[in-house]
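J.: dropping the sequence and predicted coords here.
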Amino acid sequence: MKVAVFSCKPYDQRTLSKAVAETPSIELSYFESRLSSETMTLTNGFDAVSCFVNDNIDRHVIQYLADHGITAIALRCAGFNNVDLSAAKAANIKVYHVPDYSPTSVAEHAVALIMTLNRKTHRAYHRVKEGNFALEGLLGFNVQSRTVGCIGTGRIGQAFCRIMRGFGCRVLCYDISPNNDLVDIGCEYTDLETLYSDSDILSLHCPLNASTHHLINKNSLSKMKDGVMIINTSRGALVNAQEAIDALYTGKIGYLGLDVYEQENSIFFEDMSSHIIQDSVFQLMLTFPNVVVTGHQGYFTQEALDHIATTTLDNLIAHAEEKPCLRLLNP
């Protein structure tokens, strides 16, 4: 099976090459460019493609893939909002994903954002490097005994809740499918209204779909405490960026930690340091001292990369051998 691997950075190639060395039936070709209507001709001559979070696999691209013999799309991520699953099913292209590459990685990064925003370690680091040891402006709060709201308690949300319970927090959860294991450790499932009103810290761990698009907006923000901390390590479009900025100005949002951004596909995963970023909303967000943005690195641990590589290859092998696979999204 010949596979075109898109959005492939050097670290992806290293881990995939190591994993595929033990799988001679699969041949990988690596492309740093993203799969889109502009690059889809690169798939000519391949049997399958492997893609990441910002590849644009819409109906037009899928039809081209089907017309040129592609039978499988192996996503190297859990989310699949960038794939038209119904078009893929109609074109008889199987779509696989990696649902559990390392829930702990993303959960720990969410906690890192919380602690960075709270204790302002990013600002303290630069002060000390400049010989400034003043503490004014670095005041934080004890996370212990605070109320933490978690929207979405899948694998990542569960890992996050367990960590925050370890901090001694009251943890409120919202999910359409409550998890009894979390209840057993003291987490409380509640409705969104209660979660919004009671949470000091709110962390998003839900998928992006029609019901969660811009979940954080002026209406939901109006129900929250003044000075609430909001963390998003899931998908950028869960947060209405402009309305979040408005809430930063008024003090409704006291802290904002983002590892994802709605328009990230034009800037994230690239070195933009010598470019003018053509996104005024994103640029404005970076000017706030109580905002921390990272470039979609929540998943980025060696354990996660290794698991993504091996699971992606397992998915491709299952497809080639026509074996059942629980990670198939459109059976």
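T.: Nice, I can see it. Numbers count the residues shown, from 1 in each chain.
J.: CA only for contacts and neighbour counts going forward, please
T.: Noted.
J.: and Phe141, what does it touch?
T.: Counting by C-alpha atoms under 8 Å, 6 or more residues apart in numbering, Phe141 touches 118-119.
J.: tell me which element it falls in.
T.: Counting by DSSP states H and E, no helix or strand carries Phe141.
J.: one more structure, for comparison:
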Amino acid sequence: MRILAYHVQPYEEKAFVNWAKNNGIEVVLEKGLLSVDSVDKAKGFDGVTTQQVIPVKDEEIFKKLKEYGVSQISSRTAGVDMFDGLLAKNYGVAITNVPRYSPNAIAELAVSHAMQLLRNVKHINSAMRNGDFTWNKDLISREIRNCTVGIVGTGKIGLTAAKLFKGLGAKVIGYDKFINEEAKEVLEYKDTLDDLLKESDVVSLHLPLFDDTYHLINKENIKLMKDDAILVNTGRGALVNIDDVIEALESGKLFGAGIDVLECETMYVNQKVDDEKIKGTVVEKLMSMDNVVLTGHFAFFTETAVDNLVSTSLDNIKNSVETGKLQNCTNM
């Protein structure tokens, strides 16, 4: 068995080497992205894995993979919206993912963002840079134990975030179309998203991106939120209309926002960019705001999560080749 790994990052190499050694399987590491220009490299392999936010939606990619007998793309991600699932299915190419990988990684950053905003850390740092160390009344903060935290999306990650917030003393409520019975022990479910937004001091998003979750948070339902509410998004960028969020932050409707993902993140994620590239964009705007904590898709970025992502994606290929059965498949 031979597996080709596209877009391998230096921080992933150890996990790839360990998995290959432990399983006695050849894994070839390729630094470039899976694209029309690189798909020919997949010839002679039993499966490919990749991790990228750049879209894989060119028909020629799937046509070539079918020609080479490669019937699976194993994504080293939970979300698979970067792939054209229907096009892949038409060419008999399964898209598999890693639905569960260290939920603590994502949940911990969500809590961290919320706490920085509640404690006015960026405001305090800005004042200190100007030599102002006074206990300004505008910098007085709230304690999490006096807050209601709304978890939108109560799957594995959302539940983990709920447990962490509850452990800090917060009242935790939740909303999800699909009730997680385990979550009932930690949070109180609300009947509608609107109900959750109205009651929450902190709203944390932990949802996949589908047509019905696109711009789930927007100008209309931001109006329902408390005037001093905090929004945290460590899910998918397009879950929120970021222009509407910025407007609410500037007007004071929202107290703060913790953002790890953006709809436009392909312009900057996991790369070095100069000022000109982000000039005039929402990225530049958010970076300049003291009531925003912005990170560049780093929520997953822990040693445990990276190892889980690599090993599970390779297991997906190994098991499908050896048994003929797909696991964690999203499109077949």
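T.: Arrived safely. Being a predicted model, the structure only gives us computed values, none of them experimental.
J.: any idea what the TM-score is?
T.: Here the TM-score for the pair of chains, by TM-score structural alignment, normalised by the length of the first structure, is 0.91; 330 aligned residues with a C-alpha RMSD of 2.3 Å.
J.: and the residue nearest the centre of the first structure?
T.: Of all residues in the first structure, the one closest to the mean position by C-alpha atoms, centre = their mean is Ser234, 3.7 Å from it.
J.: which helix in the second structure has the most residues?
T.: Taking DSSP state H as the criterion, the second structure has its longest helix at helix 303-323.
J.: measure the mean distance from that one to the first structure post-superposition.
T.: On superposition with the first structure, the mean distance recorded for helix 303-323 of the second structure (mean C-alpha distance after the TM-score superposition for the first structure) is 1.3 Å.
J.: tell me what that helix is packed against?
T.: helix 13-23, strand 47-50, strand 72-75 (3 or more C-alpha pairs under 8 Å, 6 or more residues apart in numbering; DSSP states H and E).
J.: which residue in the second structure aligns with the residue nearest to the centre of the first structure?
T.: Applying TM-score structural alignment, one finds that Ser234 of the first structure aligns to Gly235 in the second structure.
J.: same question for Met164 of the first structure.
T.: So, by TM-score structural alignment, Met164 of the first structure is matched to Phe165.
J.: so which bits of the longest helix of the second structure are buried?
T.: 305-318, 320-321 (16 or more other C-alpha atoms under 10 Å).
J.: and those residues, which two are furthest apart?
T.: With C-alpha to C-alpha as the measure, no two of those lie farther apart than Ala305 and Val321, at 24.5 Å.
J.: contacts for stretch 268-277 of the second structure?
T.: Residues from elsewhere that reach stretch 268-277 of the second structure, judged by C-alpha under 8 Å, 6+ apart: 267, 296-297.
J.: now the helices for the first structure?
T.: Along the first structure, counting by DSSP H, helices occupy 10-20, 59-67, 85-90, 103-119, 121-129, 155-166, 180-184, 192-198, 218-222, 241-250, 280-285, 302-320.
J.: if we can go back for a sec, between the helices and strands packed on helix 303-323 of the second structure, which one is closest to Asp58 of the second structure.
T.: strand 72-75 (14.0 Å).
J.: dump the residue contacts of the residue of the first structure most remote from its centre.
T.: Farthest-out residue of the first structure from its mean C-alpha position, per C-alpha atoms, centre = their mean: Gly131, at 36.2 Å. Applying C-alpha under 8 Å, 6+ apart to Gly131 of the first structure gives no contacts.
J.: now it: how far from Asn232 of the first structure?
T.: To Asn232 of the first structure, Gly131 of the first structure is 33 Å away according to C-alpha to C-alpha, to the nearest Å.
J.: ok, now which ones touch Trp234 of the second structure?
T.: For the record, residue 234 of the second structure is Thr, not Trp. 106, 109-110, 204-206, 259-261, 297, 299.
J.: burial measure for the closest residue to Leu197 of the second structure other than its chain neighbours, as a count.
T.: Nearest residue to Leu197 of the second structure, sequence neighbours excluded (C-alpha to C-alpha, 6 or more residues apart in numbering): Met225, at 5.1 Å. Per other C-alpha atoms under 10 Å, the neighbour tally for Met225 of the second structure reads 23.
J.: also the one 4 residues further on?
T.: If you count neighbours by other C-alpha under 10 Å, Ala229 of the second structure ends up with 25.
J.: now Gln144 of the first structure. Nearest residue, chain neighbours left out?
T.: Spatial nearest neighbour of Gln144 of the first structure, excluding adjacent residues (C-alpha to C-alpha, 6+ apart): Gly168 at 4.8 Å.
J.: make that Glu264 of the first structure, sorry
T.: Gly236 (7.6 Å).
J.: how much space separates Arg142 of the second structure from Asp228 of the second structure?
T.: Distance from Arg142 of the second structure to Asp228 of the second structure, counting by C-alpha to C-alpha: 11 Å.
J.: same deal with Met128 of the second structure?
T.: For Met128 of the second structure relative to Asp228 of the second structure (C-alpha to C-alpha), the value is 24 Å.
J.: give me the more crowded residue out of the two.
T.: When Met128 of the second structure and Asp228 are compared on other C-alpha under 10 Å, the one with more neighbours turns out to be Asp228, at 15 against 12.
J.: these two touch, right, the more buried one and Leu249?
T.: No. With contacts counted by C-alpha atoms under 8 Å, Asp228 of the second structure stays clear of Leu249, the gap being 9.8 Å.
J.: need the overlap of contacts for these two.
T.: Shared contacts of Asp228 of the second structure and Leu249, defined by C-alpha under 8 Å, 6+ apart, comprise 255-256.
J.: burial count for the spatially closest residue to Lys122 of the second structure that is not a sequence neighbour?
T.: Spatially, and ignoring its direct neighbours in sequence, Lys122 of the second structure is nearest to Asp290 (5.3 Å; C-alpha to C-alpha, 6+ apart). Residues contacting Asp290 of the second structure under the criterion other C-alpha under 10 Å number 17.
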